[in-house]
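Student: Structure here, sequence nowhere to be found:
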């Protein structure tokens, strides 16, 4: 998995694998899902992250496994 913060675009992107994105859909305002040819989600983009999280929150990432 790859996580990218784009400060210029004010976006946060989670990429789950390297499959090609063939379609994208905005499922909520500012939340975009990327799909592969099989209809599986391969990425999630959050726009306007400066309104969703503080710079301190974005400076560190915490992973939790269940």
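Tutor: The structure has been received and is ready for your questions. The structure presented is a predicted model; accordingly, all values stated were derived computationally and were not measured.
Student: From here on, just use CA atoms for contacts and neighbour counts.
Tutor: Fine.
Student: The closest residue to residue 12 other than its chain neighbours: how many residues sit nearby?
Tutor: Nearest non-adjacent residue to residue 12, counting by CA to CA, 6 or more residues apart in numbering: residue 5, 4.6 Å away. Residue 5: 16 surrounding residues under other CA atoms under 10 Å.
Student: let's bring in a second model and compare:
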């Protein structure tokens, strides 16, 4: 998992899989999900990211992986 923050648009892209999206769907107001050709989610685009508390995102993702959910390496914040 990689995090990409774009200050010019105040958006955060959470890359879950290193492949291009084939389709984008709005899943909530200000949140778009990118799906690969196989129908699996490849990333999330979040508008208004500076208003969110993302300080523990990596820890939360690691916890989900430990519980048998999505397995992803710890996030690196850049």
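Tutor: Now that the structure is in, tell me what you want to look at. Since this is a predicted model, take the numbers as computed values, not measurements.
Student: A helix includes the residue nearest to residue 12 of structure 1, no?
Tutor: No - using DSSP: H, G, I helix; E, B strand; the rest coil, the assignment for residue 5 of structure 1 is strand, not a helix.
Student: how about the residue nearest the centre of structure 2, what does it touch?
Tutor: Closest residue to the average C-alpha location of structure 2: residue 14 at 2.4 Å, with CA atoms, centre = their mean. Residue 14 of structure 2 makes contacts with 1, 2, 3, 4, 43, 44, 45, as judged by CA atoms under 8 Å, 6 or more residues apart in numbering.
Student: which one of the residues you listed has the most neighbours?
Tutor: residue 43 (24 neighbours).
Student: Can I take it that that residue is in a strand?
Tutor: Yes - when classified by three-state DSSP, residue 43 of structure 2 is found to be part of a strand.
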